[in-house]
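A.B. asks: Please find the sequence and the predicted model below.
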Amino acid sequence: MDSDGMRDGPGTHANPVPRPAGPPRVPAAPPMPPGAPGAPGAQSGAPAVPGAPPGALVPPGAPPGAPPGAPGPAGGREGWGPAVPPLPPPPDGSDFLSWLRTPRPESPPGVWRFGHRPRPQEEPERVPARQLFAGALIALLSGWLLCSLLYHGYLGGFWLWPWYVLAPKSWTLGEGGMVAGVASYLYEGLVFVGIFAALGRVGRWGEIWRRFGPPAWLRAAPGQGPPPPPEEDPAAWPALRAAGAVDAAERLASDARAGLMRDVDHARIVRAWQGVQRGRHGLAAFAGAVLRDGAGACPHPSGDRDLPARQAPHDLVTGQVRLGTAADDSRNPYAYRGAGLGLGPELLGTSLLAVGPAGSGKTGAVVRPLAESLCLHALSGRAAVVVVGAAGAGLGPADAYDVVIRVGSPDSVHDLDLYGGTTDPDEAAAVLAEALVGDLADPHPSGDSRRSTTVLAQVLGPFRAVHGRFPGVPELRQLLDGAPEPLAVLRRGLQEAGHASLLRELDARERQMGHPGDVASVLADRLALLDRPAFASFFDTSGRTRPFALTALDHPVRVRVDLPARGHADASRLLARLVLAQFTASVTVREDRSLFACLVLDDASGAVTPEAVRGIQRLRSAGAGVVLTLRTLDDVPRPLRGPLLGAAGCRMALSGLTPWDGQDFAEVWGKEWTEATDVTDRQIIAETPAGKAVHMLRRVITGKAPTARAVTVRQVERERWSASELAHAVPPGHAVLSLTSVRGEHAPPLLVDLRH
């Protein structure tokens, strides 16, 4: 119960294991006090990171004033300096409790729910500012004039009759002394306040205060006020109390008040409690772990309780990461304008496709925050994540991941399983064929992909039957090239073992070698991209290493795959297709689909194939999703662009898009009914001499002929975002994003500022 079932699966680590698999036995690191440099919540629009360790936003050892994510001094862990001494802990966990108790109302898809204030669906009628201030001033002057007239008796004394009725007679005769005088002044003050209140309502003083008064965070800051009652206070763990685990609830509440609990701890323990409710774990084991370890109970196998750094605002109660702010633009629905944009597993479960040129912010503003969020979910036991990108792409520090695979680097501790961890030759052949020639395959099922799968199965099955393993890259290349000696060894082994069916497979392979249409030569040529000196120590199947296999995604593991940076562009695209094919094949057969699995593929150029699109379509029902980025849709074959945009439930077009790419987005987003206003100016013809004189004078003063304006409002159907608008009207640092949740809820294309 110590790990809530979140144990490493076989093949998830290579020797040596980079981190201890057991829970930490040291006291939790104290959180940073509010206001300290790099303290949680210092970023604009971010909730305070509750109980975050020192250096949560700025790397440990970075110079003062360094931006988030800046590297520390040389030495220590990769890209990070030695840890600085912890700062004194705060007197209590007030920051964490305030964060936990902040309202998170139900909102439309994509709205950042932390402290959100819902707005009406339709925009109310907005009075122009000049008219608003003019009306307010007139109301103020009218109130002042009316009160002055009443006070000086110019309007009679009718307004004093309630005073004469309610006050003692001695007071009305002036015999009450100071008490009567004060009471009379109070009555007059109440009358005058009522007059100003009524006229202020007519003059819309309240609307002026709402539109031009202090910011909303000054009028009501989230999380302030008295704590809710215990049965409604999330910090009191009412669900545990209702189930009878009162002692465990008291221990967790005590750690929260003492500042020993982080947001990751809270999310991890909530996940473990959900396992108890589903019957996966016993209540006694859960309560015992909590009583023993407190906020550190049910740890992640790595022992980590947070990431070494955070660059984006996260809210682990809702599972969202904030990517930006919906622009206050007329093209955005009124309910979204000015609201934060937050993405979570309920949206990523429909997959996300982001398209934008280099420098538009795909990696820094989209991929990095999402990868960071998924790593936090993995530490909470909620997700498994695989992040794939070029070496040095800025996908987070190595210490933020459990497994880092640096393909082509001799310093890489981990290897990648070429066959995805499967023991079925047919399944291995299908995945490997997709990686090798998937981009060459015909869109129809009878194309090269199926023939390539058959060819690979004809050699993989016999090899595994003889050697007890799949072939390595050099061995497989020799078999595909038809080298006589390896084929003879296989034949002798099959004959000795009596595998008649596999002998027929091998005979069929040898007969097809001389045919002009044999695809084995194409497979061998593609496989030669991996049979290079740079990859000599990778993809080993002899048992000398324990390569990572994507079948381990039924555990909350964090994986980063660094593709070769230079000189191996074709190999990088092949490996991207391989990881994508293995991911879609493995996550669809998991038993526990409550664990969200996500593949983040930075630069999916060359990875989108017909089979990949079909695989993406199956992920939504499997509790998984992918995040793909492209520089342009031209990197995808024309027949696949429409199916790819249709398979991704969330679509993002960043600034700098070409009109041709914009046209594809405009088509998939469709059209909507809107009001079109036509204004027509018609010249007025005067018929009388006086009218003509007035018109002449008006023309001399204004320089224009007198006209009458006719306004026509009609319903028309127009594109939500046209190709021209997507190409030329999206400002730098912005994107247009449409969203679909796994429950089928939709958000129309939104103009989003990714910089705030």
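C.D. replies: Looks like it arrived, so ask away.
A.B. asks: From now on I want contacts and neighbour counts done on CA atoms only, so please keep to that.
C.D. replies: OK.
A.B. asks: Counting neighbours, what do you get for residue 277?
C.D. replies: A count of nearby residues for residue 277, using other Cα atoms under 10 Å, gives 13.
A.B. asks: mind listing the strands for the stretch 651-756 of the chain?
C.D. replies: For the stretch 651-756 of the chain, strands defined by DSSP state E, counting those that start in this stretch occupy the ranges 671-683, 707-719, 734-740, 746-753.
A.B. asks: residues in contact with the second one?
C.D. replies: The reference is to strand 707-719. Counting by Cα atoms under 8 Å, 6 or more residues apart in numbering, strand 707-719 makes contact with 666, 669-684, all of which sit outside it.
A.B. asks: Off-centre distance for it?
C.D. replies: Strand 707-719 sits 40 Å away from the centroid of its parent chain (Cα atoms, centre = their mean, to the nearest Å).
A.B. asks: quick one, it and strand 671-683 angle?
C.D. replies: 170 degrees (axes from the mean of the first three to the mean of the last three Cα atoms, to 10 degrees).
A.B. asks: Over to the shortest one?
C.D. replies: Put simply, strand 734-740 runs at 130 degrees to strand 671-683, going by the same axes, to 10 degrees.
A.B. asks: Just give me how far strand 734-740 sits from the chain centre.
C.D. replies: On Cα atoms, centre = their mean, the centre of strand 734-740 falls 12 Å from that of its chain.
A.B. asks: What are the buried residues along stretch 727-744?
C.D. replies: 727, 730, 733-742 (16 or more other Cα atoms under 10 Å).
A.B. asks: put this beside the first:
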Amino acid sequence: MGLDGARSHDERTTATPRTPMPHPRPPARVPFDLAAWASAPRPEADPGVFRQDHRQLDPERAEAAKVPTWPLLLRAGLNAVVGWLAFVYGTQLALRVIVLTVWVDHPSSTAVTVVGLSVNALVLAVVIKVFGRMGRWPEVWRRYALPLLSRTVTEEVPDTEEEQSEAARQRDPWAVLRQGGAGVAAGRLDGEAVGDVDYVRIRRAWESAQADPVFLPAFVEQVSLRGAAAFAHPSEARELPGRTERHDLLLGQVRLGTAQDVPKNPLTHRSAGFALDPVVLGTSLLAVGPAGTGKTARLARPVAEALCLQALAGTACAVVIGAADADLGPDAWYDVVIAPGDPASRYGLDLYGAAQDPDEAAARLAEALLPDELTARAETARTALQQMVGPFHAAFGRYPGVRELRALLAGEPESLEALVKGLRAAERLGSFERDLEHREHQRGRADDPGALLADRLALLDRPAFEGAFATDGTGRPPFAMRVLDHPLRVRVKLPERSHPEAARMLSRLLVGQFVQAAGSRGDRSLFAGLVVDDASAALDAGIVRGLQRLRGANAGVVLLLRTLVDLPEALRAPLFGAVGCRAAFPGIAPWDGKLFSEAWGTHLVRETAVTLAPDTSGGIVRRAGRLGRKALSGTTAQTESVTTREVERLRWSPSDLAHALPAGHAVVSLTAVSGEQVPPLLVDLRG
């Protein structure tokens, strides 16, 4: 957030509160141990692994750990006995060979001792190497000997002064401040309860101050004055009420579940915590599954919670779109809550996204207004809307409201006369006269796109939406998507029950504005995250193309779908190619599973085939014995042939995805912004 983190919302967006709305931090049920949390190990790991306190898995040790106790101990004991015999007789054999080949007459006692010890050491090393590996002695040592020794030894050797000081420095969360000359600020923070949000926010401000030493006194002054509340989010909130998930804000990770210990999962992920962070969300995520399978509760809500926490820490901005009754967190999580259709809503929506170019704003609005079945008329609709929006903006210095735009597209004489009069007063009539004439020629024709757009705008020109989309300052403060370079938390509640078609249009408009605004930001230091609870109406060809550009813009979207059938067929394959992360939830249709299966491809597996054939070997005696056995038991003697080969198989077949996924689980594949990929993982999302 930097040193300007305490600025008010009025300097950041037109839709933010005029006065701060502090959300008091609820008392923690368990005291937060900042030192332990900040110094917890976070080893490097593959994308998708929750790195806090993660233990790297050694593949050999994992395989050895699967061996039961008694077979392991029996094998170790047998190898120890054989190894001892090999050591005894091996040393004798080696010494005899030396005496017969290279030994000199009358050797000195020292030479005898040196040669004897050397031979014993060499043979012992070979025995330990060979029989220790076959008997898995290291696994026995790790599994049984070490725990026994740890319980036996009760007196620990005290650490040296250097080790004690190093340990203290590692557990001091403010050591970097003391070393950098901000000891006074560190002392103030030592005496306060600092949460993980506070810690990450202050550390981010410290990094900004380190970039320019001029800001160091300002940093110390702010922390000395406000303590843990220094550089707080403009809302003054320092925590989310009702926070439930496990987060590691130092890495921006939210833990969603556990990758299962199954052969289909890579060894590096088995039994490890599964997490999402901006590194993988930056490639965008598509989740498909029927209602009730946990997409919202176990994916959308935790990601929304993580983005809101990161916004409070000054590292992200969050936009969350869903139905009014979707469980995407309480309103207290968000700075701006937009509920078109709800008279109690405090904020409205800028239909043009505060775009600087009228033609660009009109084009995005036209694409959002048209339903899927009329996309073939998108080009003429864009032109018609641009021919009205551009002149209106030139005449009045603002964009037209819904009712004004509807009247212009319908060709109402009073509205057109007022527009011409405004252009003449602004001395811009000559620039737009041809546009107005072209619209006049189109009016009344059967294929006039203006009439179609006016009918679609009528869905937004309803009494329930009064003041929600005003552009003249008479309605509610409008939220504009151009504020994605500030740590805002925005929730849009769509009226899917009362106005379903209007909700579809607004969903498509908002997603399009986000993709457009996130890709054109000048300051990309904050991760811009968008969560869409039901994206079936929010996608078109332009948005799908724009998703790929978000990877380089430090932004990403999470799209939830009930089924891919809700999308036009021409969009399904391009959408799979545009997103880097894909999640399949239980109960998806086989035709949906086919796209996932094709996207995840195949891999080599070792396949063992067993072939049984009648046994015809041997002479008369063996054949007679087999005939007698068949007469007595009724079974035919058979030979068994085992063939092992490597074959290509689908990682997950459509049938497995449709019928074999347990409840509460999902299969998720990830791609990091750097291009690193993680094959599909079976993840338990229930804990």
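C.D. replies: Perfect, thanks for sending it. Computed from a predicted model, the values in this text were never measured in an experiment.
A.B. asks: and the contacts of strand 707-719 of the first structure, which are buried?
C.D. replies: In terms of neighbour count (16+ other Cα under 10 Å), the buried residues within the contacts of strand 707-719 of the first structure are 666, 669.
A.B. asks: For residue 525 of the second structure, which three-state class applies?
C.D. replies: Under DSSP: H, G, I helix; E, B strand; the rest coil, residue 525 of the second structure falls in the coil class.
A.B. asks: Just tell me what it corresponds to in the first structure.
C.D. replies: Taking TM-score structural alignment, residue 525 of the second structure has residue 594 as its aligned residue in the first structure.
A.B. asks: that older thread, looking at the strands of the stretch 651-756 of the first structure, spot the one closest to residue 350 of the first structure.
C.D. replies: Residue 350 of the first structure lies closest, by Cα to Cα, to one member of the strands of the stretch 651-756 of the first structure: strand 734-740, at 6.7 Å.
A.B. asks: so the closest one aligns onto which residues of the second structure?
C.D. replies: Across the second structure, the stretch matching strand 734-740 of the first structure (TM-score structural alignment) is residues 665-671.
A.B. asks: Superpose on the first structure and give me the mean offset of that stretch.
C.D. replies: Following the fit onto the first structure, the mean deviation recorded for stretch 665-671 of the second structure is 0.7 Å by mean Cα distance after the TM-score superposition for the first structure.
A.B. asks: which residues are in contact with that stretch?
C.D. replies: 47-48, 280, 283, 580-586, 677-686.
A.B. asks: Residue 381 of the first structure: which of the buried residues of stretch 727-744 of the first structure is nearest?
C.D. replies: Lowest distance from residue 381 of the first structure to those (Cα to Cα) belongs to residue 742, with 20.1 Å.
A.B. asks: which residues does the closest one contact?
C.D. replies: Taking Cα under 8 Å, 6+ apart, we find residue 742 of the first structure in contact with 346-347, 349-350, 620.
A.B. asks: Tell me which of those residues fall in helices.
C.D. replies: Counting by DSSP state H, the contacts of residue 742 of the first structure place 346-347 in helices.
A.B. asks: would you list the contacts of residue 742 of the first structure in CSV and tack on distance to residue 161 of the first structure and neighbour count?
C.D. replies: Listed next are the contacts of residue 742 of the first structure as CSV, based on distance: Cα to Cα, whole Å; neighbours: other Cα atoms under 10 Å:
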residue, distance to residue 161 of the first structure, neighbour count
346, 66, 22
347, 66, 25
349, 71, 27
350, 71, 28
620, 74, 24
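A.B. asks: Considering the contacts of residue 742 of the first structure, which are maintained in the second structure?
C.D. replies: Retained in the second structure (both residues aligned by TM-score structural alignment, their matches' Cα atoms under 8 Å) from those: 346-347, 349-350, 620.
A.B. asks: What segments of the stretch 501-650 of the first structure are helices?
C.D. replies: Counting by DSSP state H, counting those that start in this stretch, the stretch 501-650 of the first structure has helices at residues 520-527, 569-587, 610-619, 638-647.
A.B. asks: closest to residue 136 of the first structure out of the ones you listed?
C.D. replies: Each of those has some distance to residue 136 of the first structure by Cα to Cα; the shortest is helix 638-647, at 51.4 Å.
A.B. asks: For the closest one, grab the matching residue range in the second structure.
C.D. replies: Counting by TM-score structural alignment, helix 638-647 of the first structure corresponds to 569-578 in the second structure.
A.B. asks: And the strands in the stretch 101-250 of the second structure?
C.D. replies: Under the criterion DSSP E, counting those that start in this stretch, the stretch 101-250 of the second structure contains strands at 246-248.
A.B. asks: Tell me which of the helices of the stretch 501-650 of the first structure is the most buried.
C.D. replies: Ranked by mean neighbour count, the helices of the stretch 501-650 of the first structure are led by helix 569-587 with a mean of 23 (mean count of other Cα atoms under 10 Å).
A.B. asks: Tell me how many other residues crowd residue 627 of the second structure.
C.D. replies: Neighbourhood size, residue 627 of the second structure [other Cα under 10 Å]: 15.
A.B. asks: Show me what residue 272 of the second structure lines up with in the first structure.
C.D. replies: Per TM-score structural alignment, residue 272 of the second structure is aligned with residue 339.
A.B. asks: same deal with residue 233 of the second structure?
C.D. replies: Under the alignment (TM-score structural alignment), residue 233 of the second structure maps onto residue 300.
A.B. asks: Surely its match is in contact with residue 6?
C.D. replies: Yes - under the criterion of Cα atoms under 8 Å, residue 300 of the first structure makes contact with residue 6 at 6.5 Å.
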